[in-house]
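> sharing a model prediction with you, sequence too.
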Amino acid sequence: MQELARLVVEGDPVALARAISLVEAGTERGEAILAEIFSRTGRASVIGVTGPPGSGKSSLVNQLVARYRSRGRALGVVAVDPSSAFSGGAVLGDRIRMQQHTLDPAVFIRSMATRGRFGGLSRATRDAIDLMDAAGRDPILIETVGVGQDEVDVVRVADTVLVVLTPGQGDDIQAIKAGLLEIADLFVINKADHSGADRLASDLEGMMSLGEKRPWTPPIIQCVATEGKGISDLADAIERHGGFLREGDRLTGRRRLGLRARFLEILRDRLLERITAGDLGEADLDRHEADLLARRVDPYTAAREVLERLEPEGNQEDATRRNVQLDHLGVAVRRIEDRLALYRDILGLELAGIEEVHGEGVRVAMLPAGRTRIELVEPMGRSSSVGRFLEKRGEGIHHICFEVGDLATALERVTGAGLEVAGAEGRTGAEGSRVAFIHPRATGGVLIELRQSDTKAKRGRPATAGSRARSRDRRGSGTGTLP
C-alpha cells in the first residue's frame, strides 16, 4: 500500500484532505489510492441532507454534527456548494455555518464544487465518501447544493436521505412533489416556529397517503435548527431508519443500486474520453457538427457511426474471443441449505438467490465471490445428470462455466475444432441464460459450460444449421443430457 493510502486508513486528516484533492482533480494517483482503500469501505453510515435553497440545510448539519460529537463519534461532512463563476471552485457558504467545528480533529469537513454537474452532488462526492469511510469517519453527512424536483443524486450515495423543507416558501405542494417526495426517508420541517409548519406537515401526510404503501413510512420531524430544537428527535429517527435498513438485505440492496449507478457513470465517462481522445478528433467533431447543423444527418446516426469505428471490422472475431470470461464454478451438492453453512456463514459469501432450473432438473444457488461466482447445484431427482454425478462421484466440483459474448459463435469454434457438445445447444439455464456444455471426453475430464446471459442472448443470433448438424454428428446416439 502506498504511503498516502496507508495514512488515510490510519485516519490522518492531512492525508485524507490530500487524497480527496487528488481524486477531485481526476488524477491517476487518486484512482490508485481509491483502489487500495476500497476494500475498507462500506462500514460508515451515510446520511444525505437535501432540499430547496434556503431551507436551512447547513444549520441542520451543524446541529447534527454537534449531536454526534456529544456521543463521541468521529465523523465526516461533505458540503457540496455551487461553483464559482470565476474560479470554478466551491463557494464556501456551508463552512461559515460550521465554524464551531473547524478546529475539532474528530470532525472532517470538505467543501466540494458542483463544477457544473446537476443532481445536487459533485462528481467526486462518492470518492470523498469512500476515503472518509476508509479513514474511520462514521457517520458521514452529505449536504447537497440546493436542489429542485429532479436533482436527486443523493439517493444513490446515502443510506438515509433527509429532505429539508420550510413553511412559507411559495407553493408548498409544488416544492415537495415529484422526485424529492419519492427519495425522502425522513422529512424535516425546519424553521418550524414560522407560521404554516403544521399545514406543511399535513400536506406531506396527505401526499404520502396517496402513493403506494412503502415498507418504511418517512416520519415528519419539525425542528428549529438555529436553536437546536427537535434535533434529538431527528437523530433518533435517523437511528430508527438505520435499524430498518439493517433488517434483512435492505441496506445491501440499496447500496448495490448505488454502486451500479456509479459503475455505469464511470463507464460512460471513460467511453466518452476514449472516443474524444482517439476516435473523434477535433476535425471529425467539426464535420459532425456541420452535418447536424445542415440536417444532412440526425444525431443518432452520427453517434452510431462513431461507435462503429470503435471496433474495426477485421477485429470483430478477436473482440468475441476477448469477451470470454470465467462466470462461475459449479459445485454439485445433495442439499443447498446444508452447504450454505460453509459458503455463506463461514466464508462470508453473499447469497444472490436460489432458483429452480426445470429444464436441467436442478436447483441452483449463486454466491458471488470476487470477480466470479460459486454455483451450488442440487438435483431435483436422481434421474438428473447432477443426481447421477453425485451417485457416482459424490459432492464436489461439477463444471466450470465461461460467459461468452455470443453463444452461437463460440459453439461454431468448438464444433469446428472437433470437440463434442453434450446435450442440446442453446437451452435455457439459470437466470434465463442460454447455455451449452462441452463434453468432458473432449476436455481432459472437465465439463465446461458456455453461457450467454439473458441480455446478450436477446441480441445474439441462433446457432447455424451447420453447427447444429456437426454437433449432432459428434454426439452420435447420446441422450442430450449432461454426463
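Yes, it's here. Numbering: from 1, shown residues only.
> going forward, measure contacts between C-alpha atoms and count neighbours the same way
Will do.
> strands along the stretch 251-400 of the chain, start to end?
325-332, 353-357, 362-369, 372-379, 396-403 (DSSP state E, counting those that start in this stretch).
> so which of those strands is nearest residue 243?
Closest to residue 243 of those is strand 353-357 (CA to CA; 23.3 Å).
> which strands or helices does that closest one pack on?
strand 362-369 (3 or more CA pairs under 8 Å, 6 or more residues apart in numbering; DSSP states H and E).
> what count of nearby residues applies to residue 393?
Residue 393: 11 surrounding residues under other CA atoms under 10 Å.
> and the gap between it and residue 51?
62 Å (CA to CA, to the nearest Å).
> same question, residue 317
51 Å.
> tell me which of the two has more neighbours.
residue 51 (29 against 10).
> now do the contacts for that one.
Shown in contact with residue 51 (CA atoms under 8 Å, 6 or more residues apart in numbering): 57, 144, 146, 147, 148, 163, 164, 165, 180.
> for residue 329, same thing?
Here residue 329 is in contact with 373, 374, 375, 397, 398, 399, 400, 401 (CA under 8 Å, 6+ apart).
> tell me, how many residues neighbour the residue nearest to the first one when sequence neighbours are not counted?
Looking back up the chat, that one is residue 373. Of all residues not flanking residue 373 in the chain, residue 328 sits nearest, at 4.4 Å (CA to CA, 6 or more residues apart in numbering). Residues near residue 328, counting by other CA under 10 Å, number 23.
> A further structure is provided below for comparison with the first:
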Amino acid sequence: MTVDAHPLTQAVLDGDRRAIARAITLVEAEGPSAAAIIKGVYHRSGRAYLVGVTGAPGVGKSTLVDRILAVLRSRGRTVGVLAVDPTSPFSGGAILGDRVRMQTHAGDPGVFVRSMATRGQLGGLSRAIGNAAVILDAAGFDVIVIETVGVGQAEIEVSRTADMSIVVTMPGSGDGVQALKAGVMEIADLFVVNKADHDGADRAVAQFEMMLGLNEYGANDWRPPVLQTCATDGVGVDDVLDTVDRFRARGGDEAGRRRRARVHGRIRQLVSDRFLEHAEHRVHEPGAFDRLVDRVAGAEMDPYTAAEEVLDQALRSARALHRTDDAPPTTAVLDHVGVAVRDLDTALAFYRDALGLEVEGVEEVASQHVRAQFVPVGGATLELLEATSPQSAIARSIEKRGPGLHHLTFRVDDIAAVLARLKARGVRLIDEAPRPGAAGSLVAFVHPSAAHGVLVEITERPDRTEDRGP
C-alpha cells in the first residue's frame, strides 16, 4: 500500500519528529513513497553540514559522536545523527548499538538519532543514507553526523556522502598502515586519535603526521590535522569541532566539487537502479528473466547476449512510455498478410510449386488451434493458416466466408504500449492483453469494426532484426 506522501512531507518540513521517523523508515524500505517524499522535501535541503565519522570497531566512535552532540548543542546547533549499524542476521534491521549509547540525548528536541542497517553493503553506508540525510536537512537540522559501522577497509564511501570526513583511530591499533592500504589518507579531512590517555597516543599522532608528510600540499590546500581526544572525558572535542568549523569556513571550489560529486553519484545510482528494475519488469512473459538466467547458467546463451536482450526490451518500452500522448507509442510496419486455407498442402501446391516461392517450416500454434506456414515474398510475407480444430477462429472464418484473406499483421516494438494507447482512444479490441503467438511472438487482435472491416493483428517478436523473424 502506498502511503500518501503529501501530508507526511509537509509534516517533515514542519519538523514533526514522528513524521521524520516515518519518512526515514519509508525511504530506508525503498517503497513507492520514497521518491515522492524526497521530491517533496528536496527543495528545502542543501543547508545542513554533513560530517562523516568512520574508523575501525572499538576506537570509540560512538562515544566521540555522543560528546560531539553535547558540544554542538551547547553551541546552539541542532543535530541529526545517522548511525549506520550492522544488519541483524535475524530481523534484517539495524542492531541499534550506537543508538543505545546515545540515549543521553533522547529527550532533547534539538537532536534526532536514527540507527540504520547496512544491509550488507560495502563501506558501511546503507543505500538509503543519502535520502535520510536529505530528510533531516529539510527538517531544519544544522549539522548531520553520519557514523559508519567501520567494518573492513571500505569506508571511502563516507567521502561520497559527507561534506567532511573524520577518521577516528586509537593508539596501538595499527591503523596507520591500514590507512595506507585502504586509501583513507585520500579521503580523511581530519584524523582523530581517540583514547589519548592510553600509551602510544603521541606515537600514533607522529605516525599519521609522517604519512601526511609524504603528500605534497599546495599553499592553499587543506592538510588534514591530527588531533588527540579522550571522548570518555570530553577532552579535545572542542578542538575537533573548531577544526570542523574552520574546514567548513574555507568552502570554495572544493566544497562545491564535493557536493556536485555527491549529486552526480546519486543520480547515476538512481538511473542504474531504476533501469535495472524497469528492465527486469519489461521481459513480458512471466518467468522470462529467470529463463534467461537458466539459459546462461546452462551455457546455452552468453551473459552479454542475455543482457542485450533484456536491455533492448527495456529501451523500447522506455521510449514508448515517455512519448507524448499525441505521438505514436511505437513504429508499426507491415509484418505479414494472413490467408485462411482449408489445407496447407493444397495451398503450397500453388504458392511453392507453381509460383516457385521459398517456404519456411510449419508451426502449430496450439493456443490458436492453427498450423501456420510462412511464405516470404520479397519484403513481405504470407502466412498460410490451416485450422486444427472446429473451435479455431480460422475454421469459423472459412465456414462463414470461405478461404481467403483473413487478416493484416503489423509488427511493433512494444505491443503492451500500443494496446494501451488503442484502448485509451476507445478502439475496440478483441485482445486487451498480449497472448502467445507463433515463434515466441506476442499477439493481439483489433476488432474489424474498428479497422473498417479488416481484422488487424498486432505482433511483437523476440528477435531484433529488421526482417520478419520466424
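Nice, I can see it. The shown structure was predicted, so the numbers you read here are calculated from the model rather than taken from an experiment.
> pick the most deeply packed of the strands of the stretch 251-400 of structure 1.
Compared across these, strand 372-379 shows the largest average neighbour count, a mean of 23 (mean count of other CA atoms under 10 Å).
> residues in contact with that strand?
326-336, 361-368, 385-387.
> recalculate using a threshold of 6 Å.
327-335, 362-367, 386-387 (CA atoms under 6 Å, 6 or more residues apart in numbering).
> what range in structure 2 matches that strand?
Alignment note (TM-score structural alignment): strand 372-379 of structure 1 is unmatched in structure 2.
> what do we get in structure 1 for residue 100 of structure 2?
By TM-score structural alignment, residue 100 of structure 2 lines up with residue 96.
> likewise for residue 138 of structure 2?
So, by TM-score structural alignment, residue 138 of structure 2 is matched to residue 134.
> report how many residues lie close to that match.
Residue 134 of structure 1 - counted by other CA under 10 Å - has 26 other residues nearby.
> shouldn't it be in contact with residue 43?
No: between residue 134 of structure 1 and residue 43 no contact is recorded; they are 8.1 Å apart, counting by CA atoms under 6 Å.
> show me the contacts for the equivalent of residue 88 of structure 2 over in structure 1.
For residue 88 of structure 2, the aligned residue in structure 1 is residue 84 (criterion: TM-score structural alignment). Contacts here follow CA under 6 Å, 6+ apart; on that basis residue 84 of structure 1 touches 90, 91.
> try 8 Å
So residue 84 of structure 1 contacts 90, 91, 113 (CA under 8 Å, 6+ apart).
> ok, the second one touching residue 79?
No: with contact taken as CA atoms under 8 Å, residue 91 of structure 1 and residue 79 are classed as non-touching, separated by 10.3 Å.
> before we move on, the earlier item: what comes up buried for the strand or helix carrying the match of residue 100 of structure 2?
Using DSSP states H and E, residue 96 of structure 1 maps to helix 93-97. Neighbour counts over helix 93-97 of structure 1 (16 or more other CA atoms under 10 Å) mark 94, 95, 97 as buried.
> list the contacts for the second one?
Taking CA under 8 Å, 6+ apart as the criterion, residue 95 of structure 1 is in contact with 109, 111.
> of the contacts of residue 84 of structure 1, closest to residue 415 of structure 1?
residue 113 (57.0 Å).
> the host helix or strand of residue 410 of structure 1 - contacts with which helices or strands?
Take DSSP H and E as the rule and residue 410 of structure 1 turns out to sit in helix 407-416. With contacts defined as 3+ CA pairs under 8 Å, 6+ apart, the packing partners of helix 407-416 of structure 1 are strand 421-428, strand 448-452, helix 465-475.
> the stretch 151-300 of structure 1: helices as residue ranges?
Using DSSP state H, counting those that start in this stretch, the helices found in the stretch 151-300 of structure 1 span residues 172-176, 179-183, 197-210, 231-246, 250-274, 282-293, 299-308.
> who wins for proximity to residue 412 of structure 1 among those helices?
helix 299-308 (24.3 Å).
> quick one: contacts of that closest one?
Residues outside helix 299-308 of structure 1 that contact it (CA under 8 Å, 6+ apart) are 275, 279, 280, 288, 292.
> which residues touch the first one?
I take that to be residue 275 of structure 1. Residue 275 of structure 1 sits in contact with 306, 310, where contact means CA under 8 Å, 6+ apart.
> what's the match for it in structure 2?
By TM-score structural alignment, residue 275 of structure 1 lines up with residue 279.
> residue in structure 1 paired with residue 19 of structure 2?
Per TM-score structural alignment, residue 19 of structure 2 is aligned with residue 15.
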